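> Only the shape, not the letters, is given here:
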């Protein structure tokens, strides 16, 4: 396996373990233990941790510790603003490119999202939500946009997982349906605005986090 692929795999594995709670906020991370866990050398692990620090998921103090960053509603709000803008742009650029199969894929992902919420399966709900929004992101054919989302979306997903509310999620089902309908009608401005509103609706999640932690 090439060094670049090892580096990318290590980054994705550690990132996903932080986002899904396998590594808890404040947990210390040891590069030797991570390398053994992943079955790779320490070099791609160290490179992955450096990248994760830049995205705000990891904190380091050279010579002392590397740990999973505590949940930070302020950082998540900043990531939300960027993420919402990127999804607005993705939909704006994708609307005229979306095929009937793309629209069907969005509806199918939203059906899975709704089913996962009914089953209280947060993992499946988040995966389906990613699939739903991913259709427009892919159709936008904008690699720079995807790069930005890969950096900032995990920060949002991490907080959302902890504070995920079935009520909030069910309102997202309706928002998704509106996005698809507007895309199908080729309403560029309406669909883009609906996509942004969907991501900005996470404000309720941040309010819950702030109420739980007055210092946030």
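Thanks, I have it. Predicted, not measured: the structure shown is a model, and the values here were computed from it. Numbers count the residues shown, from 1 in each chain.
> Only C-alpha atoms from now on, for both contacts and neighbour counts.
Will do.
> What separation do you get for the residue sitting nearest the centre point of the chain and residue 45?
Among the residues of the chain, the one closest to the centroid is residue 153, at 3.1 Å (CA atoms, centre = their mean). Counting by CA to CA, to the nearest Å, the gap from residue 153 to residue 45 is 21 Å.
> show me where this structure has helices.
3-19, 31-38, 42-54, 73-94, 100-118, 122-139, 143-163, 166-184, 188-200, 203-212 (DSSP state H).
> out of the ones you listed, which comes closest to residue 63?
helix 31-38 (12.4 Å; CA to CA).
> elements contacting the closest one?
helix 42-54 (3 or more CA pairs under 8 Å, 6 or more residues apart in numbering; DSSP states H and E).
> What helices and strands are in contact with the helix it packs on?
By 3+ CA pairs under 8 Å, 6+ apart, helix 42-54 packs against helix 3-19, helix 31-38, strand 58-61.
> thinking again about what came up before, if you drop the residues flanking it in sequence, what lies closest to the residue nearest to the centre of the chain?
residue 83 (6.5 Å; CA to CA, 6 or more residues apart in numbering).
> what about that neighbour, neighbour count?
By other CA atoms under 10 Å, the residues close to residue 83 number 23.
> quick one: it and residue 26, what's the gap?
Counting by CA to CA, the gap from residue 83 to residue 26 is 25 Å.
> Ok, residue 191 next?
39 Å.
> what do you get for residue 194?
Distance from residue 194 to residue 26, by CA to CA: 36 Å.
> Could you do residue 202 as well?
On the measure of CA to CA, residue 202 and residue 26 end up 24 Å apart.
> now do residue 79
On the measure of CA to CA, residue 79 and residue 26 end up 20 Å apart.
> out of those two, which sits in the busier spot?
Between residue 79 and residue 26, counted using other CA under 10 Å, residue 79 has the larger neighbour count: 21 against 14.
> Now that one. Nearest residue, chain neighbours left out?
residue 152 is the one closest to residue 79 (CA to CA, 6+ apart), at 5.5 Å.
> Equivalent analysis for residue 15, please.
residue 52 is the one closest to residue 15 (CA to CA, 6+ apart), at 7.1 Å.
> Contacts only, for the one you found.
11, 15, 58 (CA atoms under 8 Å, 6 or more residues apart in numbering).
> which among those residues gets closest to residue 92?
residue 15 (28.7 Å).
> And for that closest one, the neighbour number?
Neighbour number of residue 15 under other CA under 10 Å is 24.
> In addition, the following structure is provided for comparison:
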């Protein structure tokens, strides 16, 4: 029975964080909704401690706001906050692209093409969740190829805030992104670092434009 060990506290904290984050990004927990640690702990089958830790992390990342002894609630979607997050995430993706393209193996290009096919199909079907998963899969290929853990952590921290806006404006962003993805994949296949970085920057400018129009 050596394989059956107590689940580490950090894993419970991460489980709570991911579940609550996804509920906020997906709209199950709407902007302005008050969240209570006891209620969410019961729904997640956890104690209150890891939920409180998740709350603290989500406050730090801008998805929750808290007033001591008063409330913890989902933040409103503020365009300026999304612009700030998109600028940071875009810069990290540009870095990952510049470093990752020279290291990208042929199977990486194939993985990007497959992800974009899933993305385009999901956009056509109006499946927001599948489209965003495929988008993450595509860009993660370059992030992994770059091997920069600080960049990857920064992207993971700030992307959920951007995803909230993308879900709201999905019809406007999805179709254009598929075409930009094709340009990015072509540049990666050719080993054209400068073009790949240029297209990556354009992808993130598109998201900034969405925030400006919100």
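Okay, I see it. In this text, all values refer to a predicted model and were calculated from it rather than measured experimentally.
> In contact with the residue nearest to residue 153 of the first structure, which residues?
148, 149, 152, 153, 199.
> same thing with residue 40 of the first structure?
Residue 40 of the first structure neighbours (CA under 8 Å, 6+ apart): residue 6.
> Give the equivalent position in the second structure for it.
The alignment partner of residue 40 of the first structure in the second structure, by TM-score structural alignment, is residue 46.
> and what of residue 116 of the first structure?
Counting by TM-score structural alignment, the partner of residue 116 of the first structure is residue 122.
> coming back round to it: a markdown table please, covering the contacts of residue 52 of the first structure and showing distance to residue 104 of the first structure.
Shown next, in a markdown table, are those (distance: CA to CA, whole Å):
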| residue | distance to residue 104 of the first structure |
| --- | --- |
| 11 | 32 |
| 15 | 30 |
| 58 | 38 |
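> Compare those with the second structure and list the overlap.
Retained in the second structure (both residues aligned by TM-score structural alignment, their matches' CA atoms under 8 Å) from these: 11, 15, 58.
> Just give me the closest of the residues you listed to residue 142 of the first structure.
For those, the nearest to residue 142 of the first structure is residue 11 (22.1 Å; CA to CA).
> check contacts around the closest residue to that closest one other than its chain neighbours.
The spatially closest residue to residue 11 of the first structure, leaving aside those adjacent along the chain, is residue 48, at 4.5 Å (CA to CA, 6+ apart). By CA under 8 Å, 6+ apart, the contact set of residue 48 of the first structure is 7, 8, 10, 11, 14.
> ok, for the last one, nearest residue in space, not its chain neighbours?
Computed as CA to CA, 6+ apart, the closest residue to residue 14 of the first structure that is not its neighbour in sequence is residue 48, at 7.7 Å.
> Check residue 34 of the first structure too.
Residue 34 of the first structure sits nearest to residue 45 (CA to CA, 6+ apart), 7.0 Å away.
> coming back round to it: could you point out which of the helices and strands packed on helix 42-54 of the first structure sits nearest residue 136 of the first structure?
Between these, helix 3-19 lies closest to residue 136 of the first structure; by CA to CA that is 21.9 Å.
> so how far is the closest one from its chain's centroid?
15 Å (CA atoms, centre = their mean, to the nearest Å).
> matching residues in the second structure for that helix?
Counting by TM-score structural alignment, helix 3-19 of the first structure corresponds to 9-25 in the second structure.
> Name the residues of the matching stretch that come out as buried.
By neighbour count with 16 or more other CA atoms under 10 Å, stretch 9-25 of the second structure contains the buried residues 12, 13, 14, 15, 16, 17, 20, 21, 24, 25.
> next one: stretch 174-181 of the second structure
Here stretch 174-181 of the second structure shows 174, 177, 178, 180, 181 as buried, counting by 16+ other CA under 10 Å.
> again, but for stretch 125-136 of the first structure
Applying 16+ other CA under 10 Å to stretch 125-136 of the first structure flags 125, 126, 128, 129, 130, 131, 132, 133, 134, 135, 136 as buried.
> thinking again about what came up before, could you identify the buried members of the contacts of residue 83 of the first structure?
Judged by 16+ other CA under 10 Å, buried ones among the contacts of residue 83 of the first structure: 149, 152, 153, 199.
> Let me see the contact set for the equivalent of the second one over in the second structure.
In other words, residue 152 of the first structure. Mapped onto the second structure by TM-score structural alignment, residue 152 of the first structure lines up with residue 158. Residue 158 of the second structure is in contact with 61, 85, 86, 88, 89, counting by CA under 8 Å, 6+ apart.
> just residue 10 of the second structure next, same as before
Residue 10 of the second structure touches residue 50, counting by CA under 8 Å, 6+ apart.
> Would you point out which residue in the second structure pairs with residue 190 of the first structure in the alignment?
For residue 190 of the first structure, the residue aligned by TM-score structural alignment is residue 195.
> Please determine how far that match is located from residue 30 of the second structure.
The value you get for residue 195 of the second structure to residue 30 of the second structure, if CA to CA is used, is 39 Å.
> do residue 14 of the second structure as well
From residue 14 of the second structure to residue 30 of the second structure the distance is 21 Å (CA to CA).
> same check, this time on residue 10 of the second structure
27 Å.
> again with residue 129 of the second structure
Taking CA to CA, one finds residue 129 of the second structure at 16 Å from residue 30 of the second structure.
> Including distance to residue 35 of the first structure, could the buried residues of stretch 125-136 of the first structure go into JSON lines?
Below are these laid out as JSON lines (distance: CA to CA, whole Å):
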{"residue": "125", "distance to residue 35 of the first structure": "30"}
{"residue": "126", "distance to residue 35 of the first structure": "27"}
{"residue": "128", "distance to residue 35 of the first structure": "30"}
{"residue": "129", "distance to residue 35 of the first structure": "31"}
{"residue": "130", "distance to residue 35 of the first structure": "28"}
{"residue": "131", "distance to residue 35 of the first structure": "30"}
{"residue": "132", "distance to residue 35 of the first structure": "33"}
{"residue": "133", "distance to residue 35 of the first structure": "33"}
{"residue": "134", "distance to residue 35 of the first structure": "30"}
{"residue": "135", "distance to residue 35 of the first structure": "34"}
{"residue": "136", "distance to residue 35 of the first structure": "35"}
